[in-house]
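1. structure here, sequence nowhere to be found:
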């Protein structure tokens, strides 16, 4: 069983700037990212036996995390790329 956290910045490193921008400007994106983090944390606690759960709950949590991740990815790929200001 894997106990590696699936943080969004690690899952989508090429979209870190877009994620930060959308979290600040899009309430729905902010909510689904927050829910993803909560579900991901629950999975991590179960996988590391901090708060074990039964197999059915684990399957449901993983399905929910995947659905949220798919929705997040869809939103990231539809938005225009955000360029960070650089100190030149």
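-> That came through fine. Nothing here was measured: the structure is a model prediction, and the numbers come from that model. Numbers count the residues shown, from 1 in each chain.
2. every contact and neighbour count from this point should use C-alpha atoms.
-> OK.
3. buried sites along the helix or strand containing residue 59?
-> Under DSSP states H and E, the secondary-structure element containing residue 59 is helix 55-78. Along helix 55-78, these residues count as buried under the neighbour rule (16 or more other Cα atoms under 10 Å): 58, 61-62, 64-65, 68-69, 72-73, 76.
4. ok, second structure coming up, stack it against the first:
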């Protein structure tokens, strides 16, 4: 089974330039971006390897990924509005 990767660039390709700009110029955004990708990588590894973890743990990771993505998306759209 093919597991879909939820990288921020894959999920928000129309915001690629803004994401790149923020990663290079906003340390807080860059830190949250890295956290998002660390959580995403762990989720992907668990799903890809059929790793034995509790459903609660995986659900917590997925909720964390969504929360980080919401924060990042908010920053992206706020930045684009200000340009």
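-> Received it, and whenever you're ready, just let me know what you need. No experiment lies behind these values; they were computed from the predicted model shown.
5. got a TM-score for the pair?
-> Once superposed, the chains reach a TM-score of 0.89 (TM-score structural alignment, normalised by the length of the second structure), with 81 aligned residues with a Cα RMSD of 1.8 Å.
6. I'd like the buried residues of helix 55-78 of the first structure as TSV, with distance to residue 47 of the first structure appended.
-> Output for the buried residues of helix 55-78 of the first structure, formatted as TSV (distance: Cα to Cα, whole Å):
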residue	distance to residue 47 of the first structure
58	9
61	11
62	11
64	16
65	14
68	19
69	19
72	23
73	24
76	28
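7. quick one: which of those is nearest to residue 42 of the first structure?
-> Minimum distance to residue 42 of the first structure across the buried residues of helix 55-78 of the first structure is 7.8 Å, recorded for residue 61 (Cα to Cα).
8. what's near enough to touch that closest one?
-> Contacts for residue 61 of the first structure were tallied using Cα atoms under 8 Å, 6 or more residues apart in numbering; they are 39, 42-43.
9. show me what contacts residue 15 of the second structure?
-> Going by Cα under 8 Å, 6+ apart, residue 15 of the second structure touches 9, 76.
10. could you do residue 68 of the second structure as well?
-> 32-33, 35-36.
11. again, only using 6 Å
-> By Cα atoms under 6 Å, 6 or more residues apart in numbering, the residues touching residue 68 of the second structure are residue 36.
12. spatially central residue in the second structure, please.
-> When the second structure is reduced to its mean C-alpha position, the closest residue under Cα atoms, centre = their mean turns out to be residue 36, at 3.7 Å.
13. how about that one, what's its match in the first structure?
-> Alignment note: residue 36 of the second structure maps to residue 36 in the first structure; criterion TM-score structural alignment.
14. in what helix or strand does its match lie?
-> With DSSP H and E as the test, residue 36 of the first structure turns up in helix 27-47.
15. how far apart are that helix and its match in the second structure?
-> In the superposition with the second structure, the aligned residues lie an average of 0.3 Å away from helix 27-47 of the first structure, counting by mean Cα distance after the TM-score superposition for the first structure.
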